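Trainee: Next one to model:
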Amino acid sequence: MDPVATRPRPTTAPTYRSHDDKLSEARARSWGLDDVVDAVFFAVAALATVWLAWAVIGAGWHVSPWSVLAVVLFWALLAYLAIPRLHQVLTWLYVPDYFIGRTRTTDGVLGDPVNLAVLGDEDDIHEAMTRAGWVRADPITPASSWRIVVSSLTRRSYPAAPVSTLTLFGRGQDFAYQKEVEGNPAQRHHVRFWHTPAGWVLPGGRVVDWLGGATYDRSVGLSTLTGQVTHKIDANIDIERNYVVDDVMWASQEASTEVWPDFFTTYHDRNGGGDRIETDGDLYVLNLHDVVVDDVRSVDLARARALDARASRQRPGGLLVGLALVGLAVLADAVRLVSDSTILLTAQALRDEGVAHPEAVAYWVVIGLSSFMTTLLAVLAWASWVGHPRSRTALLTVLTLSVLTTAGHITTLGVRHATLVSIAGLALEVLALLALTERSVQRWQRHRKAERRRRRAQQR
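Mentor: Have a look, this model is predicted:
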């Protein structure tokens, strides 16, 4: 048992102090202008997505092939866009961001528990896990995401398939290791690792180098919280924790372990996918300091680190998808202007004002406005692609105004009387707004902004 600190008995009558020196280091996060702007657009995108889901299901609420498609689109919008974004907005308000022994999903809800700790370096973990037959998971990229979809559908083995991101200490896992079960991509052992911040201590004052979360994927199914297709984990996560520790101890005789009983409260709960989880609250600590690292495996680890670094430098997928959707939305708006009564109504208004050749004037006015908006969006999209600090904010502003205008027009006409082109254009704009407000896009833009500042400071 560790010694228990005691507080000396006061020798004088106590007086209330309004501040504790130890708490002075833990301050609430300060909000800058960029934080406020991003939060506003983040919430606007969430509300716009919910409205879009309602518009889609309302437009297809009658017996027809379109109604079937509308129901499918409604589910996809809710499961993959609307509900996750609402989770992110709401959990920011009520889910604690300090360490409570639980990870968080990218949607902000509580994820898998922390049930493992490690003493040692990343090289030690790589050596120990590789000896035991575990494979380091690939980073999430468009190529690896596509590969895991194909492997799941064709039931082909993908030993290094990426794992979903869970956050701890405000960031995703540093890396993960996994072991497929009989080459079945739907079933696998896997464990995520997070490096603890400098100077950080566990409750009770203990210090470890890494924290981990080990769970067993038993099948592929639908999340009960969002309806997304995801891996379903086995409820008894302690069995997987014990398996990881025993596997490492069997493969590496230099490794040792100790158990901190009842470190967390024993509980039954659900994770971010809605799966039941059960744990006895014990924390297993692996000591890998004495593990001898093989030179060949050091080379493999260096390659894996290079792959992770290259993936982290890539522009986030949300930025690429968002800008592509902006281009499609511009095209849809152009089709709508030509196909609906915009030109005819403009010509009639000009004719009432006594303008000569109203049809030609209306045509060029509409074409001119469309060309101006296309050019403006193209410039803002290019500037956002290169990481200009204010370009994304300007682009989000234009998209928000366009969404509000189109949504108001559809609401006035009635959802069932809106044209398919109008709803498609609105959907593209809302999806672009949603993609460009993703956390990964925000972080990438701020990273580029910080790099630009550093380069300017070096030039001076």
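
Trainee: rest of the way, CA atoms for contacts and neighbours
Mentor: Noted.

Trainee: What are the boundaries of the helices in the stretch 301-450 of the chain?
Mentor: 317-339, 342-352, 358-386, 391-413, 420-436, 439-459 (DSSP state H, counting those that start in this stretch).

Trainee: which helices and strands does the first one pack with?
Mentor: In this case it means helix 317-339. helix 358-386, helix 420-436, helix 439-459 (3 or more C-alpha pairs under 8 Å, 6 or more residues apart in numbering; DSSP states H and E).

Trainee: residues in contact with it?
Mentor: Contacts to helix 317-339, defined as C-alpha atoms under 8 Å, 6 or more residues apart in numbering, come from residues 142, 343, 366, 370, 374, 377-378, 381, 385, 421-422, 424-426, 428-429, 431-436, 438, 440-441.

Trainee: Now show me the structure for the sequence below, then we'll compare the two:
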Amino acid sequence: MDKLTRLGVLFRLLWRLLVLVLTFGLAYVTAFVAFPYLDKRLPLLEALLLLYLALAYLGIPAIIRFWRLAIRPNHIPLYAVTPDGWPSDPVNIVILAKNQQQLISAMAAAGWQQADKANLKNLAKMLWAVLLNRPYATAPFSSLHLFGRAQDIGFQIQQGNPPTPRHRHHVRFWRLPLTPGEHARFWQIALQDLLIGKREVWVGAATHDIAPFAIRWRSGQITHLIDEMTDRERDFLIDSLKQAKALGSLTTVKAGQPLRFRGQTFGVNIVADGYVKVVKLRRFYR
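Mentor: As a prediction, this is how the structure comes out:
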């Protein structure tokens, strides 16, 4: 082991130790400072709820982000990741479109609603719709990252009677960067034979929300429960484009081996066949 490698190992060990100290520090402050303070001023249930919100949505995510400053995620291009760098939804579909408007038009013709931006107002509106089982056809998505950024656009088909955000088919898309970046080269090589003419490449991750509530095992946050057989959602999307006569051609690209990995929520093990379906839209969709 050369000197540079030894220094790298030492740095990672020290960084892990620092994260461990911060984790114990957060636990100590929560149990012996924050809780006694809140318990004296609020009813027990309110104090516990406030502590949960602070830990799940501020404290634990902050420590995970600090960990990821030095310990980079190890994933192949088939994954989109959470803002903290953890593998999340498999990337399983690519759409080749003339431009973003053609993508929006084709998805609309296939029955998909474009998701609203995930700002505070829209997130509160979605939470209200989920809790009361009320319609919100363009409910926002949480952010997942590919190519070093959150999704550029998302679409959904909600289910139920009436259809609500509790159960929905949904897909996130990232436009492939024109310049090489995180994983971009992989897609440029994989799709080089298909990129004839000026077309934009939209890399997508399609999943199916099958229950309104689940717990993220790393942070304790509340989220949707997704169907672990993610290939079915990819095929559902493709079938909807076929029925709308928006599909020009369909090609399969092998992106890796069949995958099975632990999902973001308790009890979910994501399954993917290792293939990405590439859809070229028909020209008349503008």
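
Trainee: Output the helices of the stretch 301-450 of the first structure as CSV; include the columns distance to residue 231 of the first structure and mean neighbour count.
Mentor: CSV is the format used below for the helices of the stretch 301-450 of the first structure (distance: least, C-alpha to C-alpha, whole Å; neighbours: other C-alpha atoms under 10 Å):
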stretch, distance to residue 231 of the first structure, mean neighbour count
helix 317-339, 22, 18
helix 342-352, 48, 16
helix 358-386, 33, 16
helix 391-413, 34, 17
helix 420-436, 24, 24
helix 439-459, 23, 14
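
Trainee: do you know which of those lies nearest residue 227 of the first structure?
Mentor: Across these, residue 227 of the first structure has its closest neighbour in helix 420-436 (18.6 Å, C-alpha to C-alpha).

Trainee: Over in the second structure, find the residue span the closest one aligns onto.
Mentor: Alignment of helix 420-436 of the first structure against the second structure: no match, by TM-score structural alignment.

Trainee: could you give the angle of that helix to helix 358-386?
Mentor: 20 degrees (axes from the mean of the first three to the mean of the last three C-alpha atoms, to 10 degrees).

Trainee: on that earlier part again, Throw the helices of the stretch 301-450 of the first structure into JSON lines and include distance to residue 283 of the first structure, thanks.
Mentor: Shown next, in JSON lines, are the helices of the stretch 301-450 of the first structure (distance: least, C-alpha to C-alpha, whole Å):
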{"stretch": "helix 317-339", "distance to residue 283 of the first structure": "36"}
{"stretch": "helix 342-352", "distance to residue 283 of the first structure": "66"}
{"stretch": "helix 358-386", "distance to residue 283 of the first structure": "45"}
{"stretch": "helix 391-413", "distance to residue 283 of the first structure": "44"}
{"stretch": "helix 420-436", "distance to residue 283 of the first structure": "38"}
{"stretch": "helix 439-459", "distance to residue 283 of the first structure": "31"}
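
Trainee: Of all those helices, which one is nearest residue 302 of the first structure?
Mentor: Once those are compared by C-alpha to C-alpha, helix 439-459 is nearest, at 23.9 Å.

Trainee: Counting by contacts, list what that closest one packs against.
Mentor: helix 317-339.

Trainee: corresponding residues in the second structure for the helix it packs on?
Mentor: Going by TM-score structural alignment: helix 317-339 of the first structure matches no residues.

Trainee: quick one, that helix and helix 420-436 angle?
Mentor: 160 degrees.

Trainee: What's residue 103 of the first structure aligned with over in the second structure?
Mentor: Under TM-score structural alignment, residue 103 of the first structure pairs with residue 80 in the second structure.

Trainee: doesn't residue 205 make contact with that match?
Mentor: Yes: contact criterion C-alpha atoms under 8 Å: residue 80 of the second structure and residue 205 qualify, at 7.3 Å.

Trainee: what is in contact with those two at once?
Mentor: Counting by C-alpha under 8 Å, 6+ apart, the contacts common to residue 80 of the second structure and residue 205 are 89, 90, 91.

Trainee: Let me know the distance separating residue 275 of the first structure from residue 413 of the first structure.
Mentor: 43 Å (C-alpha to C-alpha, to the nearest Å).

Trainee: Identify the residue range in the first structure corresponding to stretch 124-133 of the second structure.
Mentor: Against the first structure, stretch 124-133 of the second structure falls on residues 146-155 (TM-score structural alignment).
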